[in-house]
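A.B. asks: Make a model of this:
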Amino acid sequence: MDWQRYTLLGGILAVLLALIFQWNAFQELHTPELDRETIVHSDVQSGGLIPAETYDNSGGDVPQLESQAPAETDNDGTERKLVNVTTDVFDLLIDPRGGDIVKVALRKFEEKLDTPDQPLILLNQTRYHTYIAQSGLIGKNGTDSAAGRPLFNVSKTEYALVEGQDQLVVDLTLQQQGANITKRYTFKRGDYLVQVAYLVDNTSAKPWSAAMFGQIKRDTSEPVTDTGFGMSPFLGAALHTNEENYFKQDFEEIAEKPTRETIEGGWVAMVQHYFLSAWIPPQDERNTFELKELSNGLFRMGFTAQPVQIAAATQGELSASFYAGPKDVYRLEEISPYLDLTVDYGWLWWIAKPLFRVLHFIQEHIVSNWGWAIILLTVFIKTLLLPLSAAGTKSMARMRKFAPQMKKLQEQYKDNRQKLAEETMKLYRREKINPMGGCLPILLQMPVFIALYWMLTETVELRHAPWIFWIHDLSAKDPYFILPVFMGLSMWFMQKLNPAPTDPTQARIMQLMPVMMTVFFLWFPAGLVLYWIANNLITIGQTWYINKQVDAGKY
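C.D. replies: Alright, predicted model coming up:
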């Protein structure tokens, strides 16, 4: 009996949901804790710490490094103290040895939802993880070499951007034979771009010469983020080359084929889901970029700028910029050409990018809620595609209207397929039915749907963005799976408004589609599921209206 079958199916679904809830709880319970403790390594000798000794920058090689003695040890032989820098957007640590950035925590982004005391850690150097930003000087008078790195002096170890202050300057000083060098970090309120400059006072009677390098060193560990089920976000290096505006390599590709490029301006970045770090050297000079695996298992992505000559008894400056923060399209566009392409929308970026701007405009100027903005964007897209979708819906409605006649033909000519095909085509011509009319509009809309999927997945603004009631994070899965189930129900109801396939096997597969899609969407980000629900509901309304019009003979 039907009621027994439905009861059995309902019981199976109930058990399946219970298992899913238990698995979800198990995963959360066994998620490893992030190692947040920053450690200081001893002065690293060689091991790929600095770039190669010579560089062809098409403007003359950086002079070969001279042999230097190892950098001096800490004065008291104990572990040196890191410099703690606090701004409105950063909690940052600088190692006086080399003046490197060894930790960056983003104060406006939580590691997990509702953990304001735990900002997201982007860069860090721990016992099990290395992701740091290094910079230095190489060449004839460089401060960094394979033999050792300089130990800078600092006036204090705590710096903070206070209320009413728009800029914070942190100076690290070094006395070199014949020159006084200041490594200056400049932080600005509300900005994730840090200016890094070497101020050189050449006190000698000879010219001073060196080139600045900046590099990101990282292992291959995945960031601790909930990316849900479906796409796997890109993790690896990217840069702007002479041939490609956006060239990317994951760690496996870098290990297999290192990259070296010399261009005017440019940038090099370490890209992950929602966030990135990047070095941006002087844009009016030719810079050499390199992506390479090091002998210690780490990867280096960095640049070397042109050598700078500073005459005797004069001052000079070498500088670059370092970005560590969210994939903010508008800010990245301002920093350097094509850096915004690190917000990777895939090959349909030319559709996804305008969609993001519309979504951003709706959120900024109309609703101030990313969930409602997604719904309004769906309405906007459906309105644009209305001529295509309406044509397909009309064709499906006419097929549904004449489905009894088609079924009658199938029964009448079930043993004569050729005659069945001939009579079916006569019915199509007589009633002006186009069997492909419902397929073509759907195929034409697919690029828009795929582009929207990538756009919503790459939009950092959706991370920890609430909608209503129980949805507190549009970038994470629905904790109670209500949206995916509702999406499946809307898909099932939408199928009921359209004619069933004539082939029994195909019809059974179509009946299972809502169930399969519901399971598939259980781990999708809530923002994506919300889009599909809105799209289905609009399609249901449109289909119902057109079906009524066709039944009334108006089409």
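
A.B. asks: Please make it C-alpha for all contacts and neighbour counts, starting now.
C.D. replies: OK.

A.B. asks: Could you give the number of residues near Ser145?
C.D. replies: 26 (other CA atoms under 10 Å).

A.B. asks: can you name the farthest residue from the center of the chain?
C.D. replies: Farthest-out residue of the chain from its mean C-alpha position, per CA atoms, centre = their mean: Gln412, at 57.6 Å.

A.B. asks: Second input sequence below; structure requested for side-by-side comparison:
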Amino acid sequence: MDDKRNLFAAILLSVAVLLGWNFIAERFFPTPSKPDVTANVAGDTGAAAPAAGTSGTPADIAGQPALPNTQTNSPASIRPVEQVLAQGQRVAIETPSLSGSINLVGARIDDITLTKYRQTIKKDSPPVRLFAPAGSPSAYFASIGWSAQRVNVPGANTLWTASAAKLTPTTPVTLSWNNGTGQTFRIEYSIDQNYLITAKQTIANTGAAPISASSFALIDRAGKPTDPHEQDSWTIHVGPTGYLDGKSVFDVDYDDVEKASGRSVRYNSAAWLGFTDKYWLAAVVPAKGERVTAAISSPAANTYQTLFARDFTQIAAGQQVTTTSRIFAGAKEMAVLSAYQDDQGITRLSNAIDWGWFEFFAVPIFKLLSWLFHQVGNFGFAIMMLTVLIRAAMFPIANRQFHSMAQMRVVQPKMKALQERYKNDKPKMQQELMKLYKDEKINPLAGCLPILIQIPIFYALYKVLMLAIEMRHQPFILWIKDLSAQDPATFLNLFGYLDFTPPSLLSLGVLALILGITMHLQFSLNPPATDPIQQQVFKIMPWLFMFIMAPFAAGLLLYWITNNILSIAQQQWMYRKFPALKQAAAK
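C.D. replies: Below you'll find the predicted structure:
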């Protein structure tokens, strides 16, 4: 009994540490300020936070010479995005999904906003900014270019000439530049209705001698997310990603790149690579089936880069070589990613959404949830309907579980008698128990196996609700205006009447309270545990989970509450079917 008390105390202390650590860390060990990439991805673009420079030049991979750093930001040079964009010459980008521009200095795609998505749920909220130019907070952009031996190639400061003033799905734009020594470089940009930009890179050698050149594509990013909801974790990958060396990469984060030898992680092949946030993706993609080498690197402090490069090619005098690179810059919409994967041959692009171990469950659940949403028009009701369908599908398993529990309760007096009779002869006791199970036709594992079967399904549903951009900014009813965000009606802000957000540890809202109550009712209907320590654990657990789940997205709490209510209804029905189990629960 003393050992059990010690174990119980250790569990409570561990939970207290887990719950309180964030509050203690924020109060006594504040995190030093660093570039905040979410200022561009989903926040205020006018802040003047310091940002590291981005070179716009490739690292040394595949035997290629590293190009010099020609673009460096210092904290003193950081300016608001609007101010940076107002300077220089640009080609506008306009599609149903994107707006922005291409900087003619460096031919960089460094201005992308996602017109279908807003930064907040307010009606006047600006669109989400994905890319931002160098010199602005959290610079983030895509570049393509060339490396060559003893030949001048365009760089970060090269001023290109454009064939048109606007890039749209029906009007491509060609940029051109001549180095003055016999080589002309061209980039033909085209864009589709969604998020894919195609760049055909041509180098024409009109000189008298052959040259050796290679082309590359890269994404530069200054800083990493500091928003707690945009941090890399064991459930959601945020950071460098791609399909590299024949597999999806989720195990490399920003810190891993900084600690790697030469501050670079290199790969022999790449289908695509870039940076992923919870809902957004920026990636460079070679042509279908093309052989390239790739690297994820950190050229300078708080600066990160993903790059693929081609082997050097000899270009004879009077000849030209064209290569095709693609750039994805947009939202991680499952239908769009899957279409690019199937139609464009971009291997496993849909894995930019980190479905986790149970992808084979998560993807069908996501598709069903999306279909229900389009049927009912309210994502909250779609979540509730999905929960009902899952519970209905799992009903036969739950029925078997309750039946096994009822049988075990019926024969419990016989089991106790055997345990008392053979308490000094453990092998004999086990033998007699197995004989009892056989005589009574009881499977002692029947109560556990259904739970194990349900684990991957419910974990997959959790991943879907956490990652589905379709749930972002979706309202439910009453005060729930965004199912992807925490319940705003907490006790400390008087259920939303006071305009402030309490600390996560104290953010106990209405949904969390309903969750605790329904879980308490569910546990109270279960037959009591024979061990008093377990009884205490089950009494505390609902209220413990109430605090643990309070900071989570409202959509997750809605799912869990619906599941609890269905479990209570199912238990009541089962008690009518198995009176022995009800009698045991009442004792």
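
A.B. asks: TM-score for the pair, please.
C.D. replies: After superposition, the two chains reach a TM-score of 0.77 (TM-score structural alignment, normalised by the length of the first structure), with 496 aligned residues with a CA RMSD of 4.2 Å.

A.B. asks: one step back: roughly how far apart are the residue farthest from the centre of the first structure and Gln405 of the first structure?
C.D. replies: Counting by CA to CA, to the nearest Å, the gap from Gln412 of the first structure to Gln405 of the first structure is 10 Å.

A.B. asks: Show me which residues of stretch 445-462 of the first structure are buried.
C.D. replies: For stretch 445-462 of the first structure, a neighbour-count test (16 or more other CA atoms under 10 Å) marks 448-449, 451-462 as buried.

A.B. asks: Nearest to Ala313 of the first structure among those residues?
C.D. replies: For these, the residue nearest Ala313 of the first structure by CA to CA is Val460; the value is 49.1 Å.

A.B. asks: Next, the contact list for the equivalent of that closest one over in the second structure, please.
C.D. replies: Under the alignment (TM-score structural alignment), Val460 of the first structure pairs with Ile469 in the second structure. For Ile469 of the second structure, the contact set (CA atoms under 8 Å, 6 or more residues apart in numbering) comprises Tyr279, Ala331, Lys332, Glu333.

A.B. asks: okay, now Arg417 of the first structure: neighbour count?
C.D. replies: 11.

A.B. asks: From His129 of the first structure, how far off is it?
C.D. replies: For Arg417 of the first structure, the distance to His129 of the first structure - CA to CA - is 66 Å.

A.B. asks: so how far is Ala278 of the first structure from Gln272 of the first structure?
C.D. replies: Distance from Gln272 of the first structure to Ala278 of the first structure, by CA to CA: 12 Å.

A.B. asks: between these two, which one's more packed in?
C.D. replies: Using other CA under 10 Å, the more surrounded residue of Gln272 of the first structure and Ala278 is Ala278, with 26 against 20.

A.B. asks: quick one: contacts of the helix or strand where the more buried one lies?
C.D. replies: In the assignment (DSSP states H and E), Ala278 of the first structure maps to strand 275-280. Contact partners of strand 275-280 of the first structure, identified using CA under 8 Å, 6+ apart, comprise 122, 214-216, 265-271, 302-303, 320-327, 336, 460.

A.B. asks: In ChimeraX, select just the buried ones from the residues you listed.
C.D. replies: Buried subset of these, written as a ChimeraX selection, criterion 16+ other CA under 10 Å:
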select :122,214,215,216,265,266,267,268,269,270,271,302,303,320,321,322,323,324,325,326,327,336,460
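
A.B. asks: Of the contacts of strand 275-280 of the first structure, which belong to strands?
C.D. replies: Judged by DSSP state E, the contacts of strand 275-280 of the first structure include 122, 214-216, 268-271, 302-303, 320-326 as members of strands.

A.B. asks: who touches Lys188 of the first structure in this structure?
C.D. replies: With CA under 8 Å, 6+ apart, Lys188 of the first structure has these contacts: Asp166, Gln167, Leu168, Val194.

A.B. asks: Neighbour-wise, give me the winner out of those.
C.D. replies: For the contacts of Lys188 of the first structure, the largest number of neighbours (other CA under 10 Å) sits with Leu168, at 18 neighbours.

A.B. asks: That one: what's it in contact with?
C.D. replies: Contacts of Leu168 of the first structure by CA under 8 Å, 6+ apart are Ala160, Leu161, Thr186, Phe187, Lys188.

A.B. asks: Mind telling me what the last one corresponds to in the second structure?
C.D. replies: Alignment of Lys188 of the first structure against the second structure is given by TM-score structural alignment, with Asp192 as its counterpart.

A.B. asks: Secondary structure element for the aligned partner of Tyr531 of the first structure in the second structure, which one?
C.D. replies: In the second structure, Tyr531 of the first structure lines up with Tyr559, judged by TM-score structural alignment. Following DSSP H and E, one finds Tyr559 of the second structure within helix 554-577.

A.B. asks: Regarding Met513 of the first structure, what is its secondary structure?
C.D. replies: Using DSSP: H, G, I helix; E, B strand; the rest coil, the structure places Met513 of the first structure in helix.

A.B. asks: So what does it match up with in the second structure?
C.D. replies: Aligned partner of Met513 of the first structure by TM-score structural alignment: Met541.

A.B. asks: hmm, back to that, quick one: the helix or strand following the helix holding Tyr559 of the second structure to helix 554-577, angle?
C.D. replies: Using DSSP H and E, the next helix or strand after helix 554-577 of the second structure towards the C-terminus is helix 579-586. Taking axes from the mean of the first three to the mean of the last three CA atoms, to 10 degrees, one finds helix 579-586 of the second structure and helix 554-577 inclined to each other by 120 degrees.

A.B. asks: Who are the packing partners of helix 579-586 of the second structure?
C.D. replies: Contacts defined by 3 or more CA pairs under 8 Å, 6 or more residues apart in numbering; DSSP states H and E place helix 579-586 of the second structure against helix 395-410, helix 554-577.

A.B. asks: average offset between the last one and the first structure?
C.D. replies: Plainly put, helix 554-577 of the second structure ends up 1.2 Å away from its match in the first structure on average once the two are laid over each other (mean CA distance after the TM-score superposition for the first structure).
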